[in-house]
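Chemist: The amino acid sequence is not available; the structure is as follows:
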């Protein structure tokens, strides 16, 4: 019987690569290839009122009252999941138990979702004016030959209404993925962001930036291996309407900025800015970091 004695690993052989797996780690150092945006609170609908107000209305149609603040808590999730998550907020669940005698069932969640859908489809356009600076930012990305992706917690039926309305206002993207497009699911998983990578022909996820105003949207970008930028004043967490934002004094804006910024930073946002209007300098900084071999 013969025996085999393992040979010492060589400095440039396969055994050495196994022994030191991180020595050969590849780092992307090319140009920024794509920015992937959320929709409500990011490109359109300052304050993200289309989904939140309609959710309040859908619950009211079922005979149950929730506040706009409660509607905002799970923002960024697919809308049926969003409705379920609202019913699991402790204060909401207590009121639900008192009114109905048990926690919300899947059948009740389905009923509210079925009420929500036609309301959302009919009302999404009226809430979805471009956020100031969005048009200019998208134009600058095109001039830089950076592809423009997008994804949303909206289902496809709602996106089919929103997209032509947004296009008439000048907001167009190269790819738009809806929350129910993929069998794998939606946020906080990476799948919608990664579908943009596939559709846009991106060669490395580290060449992408995910821009979002919600905690699940930031998690989506991180889970997809992308740079992440959180929007603190134009979106859901601050909850300003555009008129409220323009009328607010510096103290109130700072208070909202701190609150929303803390939530998004804890979620893992690499950068925090007030709105999409401030995005271009961030992209310049990310490009420099990529050229140094840094990763998200």
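Modeler: Now that the structure is in, tell me what you want to look at. Please read all numbers here as calculations on a predicted model, not as lab measurements.
Chemist: For the rest of this, base every contact and every neighbour count on C-alpha atoms.
Modeler: Fine.
Chemist: who does the helix or strand where residue 136 lies touch, helix- and strand-wise?
Modeler: For residue 136, the host element (DSSP states H and E) is helix 134-143. Using 3 or more C-alpha pairs under 8 Å, 6 or more residues apart in numbering; DSSP states H and E, the elements in contact with helix 134-143 are strand 147-150.
Chemist: And the helix or strand following the strand it packs on, how far out from the chain middle?
Modeler: Later in the chain than strand 147-150, the nearest helix or strand by DSSP H and E is helix 156-168. With C-alpha atoms, centre = their mean, to the nearest Å as the basis, helix 156-168 stands 17 Å off its chain's centre.
Chemist: for comparison:
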């Protein structure tokens, strides 16, 4: 297993570099800061649909990850095989009212379970400390509704993950991903003077698109996130060839979405951020 080592963590802690003119890094939550493999939302989608007699696979559940949870459910119901099951079971095409019903079933299940998946991803605590030591602000946003984040945030904070600002997927009237609104809400709350001096870090395509639509640099995370989808136990048991194949597929998908960089996990961010800051000092901007 290629988890970050104690020596590597010490190296992150020890590094002090010039990250100007960068001002902030804005993180997703599940699969990015906490919950290696982004397991919390995925399994609950499967279980919530099952209460309606509808079978969906983990792979199907992962498909729209990164969207707000209502939008995620709506997107799942557009899947031809899921829509066909709904029609067979209920005698009608799924509607927005049905999305509301599944969402209402999903929410208490997610609230009850999310705390079990609040463990920081290896290196996350150290990278956040490193960012602050080097003068950057730390924002965050999530497809999770505020009710779910209210359960997750205190437990994550106890473990050492506490961004300067947090936006939930249901808090903005303008909507969520792939729109730029949550990322830009962080810019306003953190007092950032230039969106081009921000980096959005995410493990999903909608999250990368969010950052691009906001005019930010973007970094995709492959191994730790939704696209690979290993639990830590599965990752420990997987062969190197299997891991490489799944990571390569995730990298290709994230790069196709427009990510400026793709790395395996948050532990790999310091050299990438140093590279971005160097490019900015040479006059490069994310839109280029």
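Modeler: Thanks, I have it. Given the structure is predicted, the values throughout are model-derived calculations rather than measurements.
Chemist: what's the helix holding residue 136 of structure 1 aligned against in structure 2?
Modeler: Mapped onto structure 2 using TM-score structural alignment, helix 134-143 of structure 1 spans residues 124-133.
Chemist: Now tell me what touches the matching stretch from outside.
Modeler: Stretch 124-133 of structure 2 has contacts (C-alpha atoms under 8 Å, 6 or more residues apart in numbering) with 9, 12-13, 15-16, 33-34, 137-138, 160-161, 163, 266-267, 269-270.
Chemist: residues of it that come out buried?
Modeler: Neighbour-count burial for stretch 124-133 of structure 2 flags 124-131 (criterion: 16 or more other C-alpha atoms under 10 Å).
Chemist: Redo those as TSV? Include distance to residue 46 of structure 2.
Modeler: Formatted as TSV, the buried residues of stretch 124-133 of structure 2 follow (distance: C-alpha to C-alpha, whole Å):
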residue	distance to residue 46 of structure 2
124	28
125	30
126	33
127	33
128	32
129	36
130	37
131	36
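Chemist: From those residues, pick the one nearest residue 232 of structure 2.
Modeler: Distances from residue 232 of structure 2 to those, taken as C-alpha to C-alpha, are shortest for residue 124 (15.1 Å).
Chemist: longest helix anywhere in structure 1?
Modeler: Secondary structure of structure 1 per DSSP state H: the longest helix is helix 106-127.
Chemist: Give me the contacts around that helix.
Modeler: The contact list for helix 106-127 of structure 1 (C-alpha under 8 Å, 6+ apart) reads 45, 49-51, 54-55, 57-59, 61-62, 79-80, 83-84, 157-158, 161-162, 165-166.
Chemist: so where in structure 2 does stretch 270-290 of structure 1 end up aligned?
Modeler: Going by TM-score structural alignment, stretch 270-290 of structure 1 sits over residues 260-280 in structure 2.
Chemist: Buried residues in that stretch, which are they?
Modeler: By neighbour count on 16+ other C-alpha under 10 Å, the buried set for stretch 260-280 of structure 2 is 260-270, 273-274, 276-278, 280.
Chemist: next one: stretch 80-93 of structure 1
Modeler: Going by 16+ other C-alpha under 10 Å, stretch 80-93 of structure 1 has these buried residues: 80-87, 92-93.
Chemist: what's the answer for stretch 144-163 of structure 1, then?
Modeler: Using 16+ other C-alpha under 10 Å as the test for burial, stretch 144-163 of structure 1 gives 146-156, 158-159, 161-163.
Chemist: ok, now stretch 241-254 of structure 1?
Modeler: 241-242, 245, 253.
Chemist: quick one, what contacts the residue positioned nearest the centre of structure 1?
Modeler: Residue closest to the mean C-alpha point of structure 1, counted by C-alpha atoms, centre = their mean, is residue 217 at 2.6 Å. Taking C-alpha under 8 Å, 6+ apart, we find residue 217 of structure 1 in contact with 38, 76-77, 187-188, 211.
Chemist: For PyMOL, what selects the buried ones among those?
Modeler: To isolate the buried ones among the contacts of residue 217 of structure 1 in PyMOL, judged by 16+ other C-alpha under 10 Å, type:
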select buried, resi 38+76+77+187+188+211
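Chemist: Most widely separated two among the contacts of residue 217 of structure 1?
Modeler: Maximum pairwise distance among the contacts of residue 217 of structure 1 (C-alpha to C-alpha): 15.1 Å, between 77 and 211.
Chemist: Residue 67 of structure 1 corresponds to which position in structure 2?
Modeler: By TM-score structural alignment, residue 67 of structure 1 lines up with residue 57.
Chemist: Could you give the number of residues near its match?
Modeler: Other residues near residue 57 of structure 2 number 12, with proximity taken as other C-alpha atoms under 10 Å.
Chemist: you'd agree it is up against residue 46?
Modeler: Yes. In this structure, residue 57 of structure 2 is within contact of residue 46 by C-alpha atoms under 8 Å, at 6.7 Å.
Chemist: before we move on, which element is residue 290 of structure 1 in?
Modeler: In this structure, residue 290 of structure 1 is located in helix 279-291 according to DSSP H and E.
Chemist: got the angle for that helix vs helix 134-143?
Modeler: Angle, helix 279-291 of structure 1 to helix 134-143, by axes from the mean of the first three to the mean of the last three C-alpha atoms, to 10 degrees: 30 degrees.
Chemist: Alright, calling it a day.
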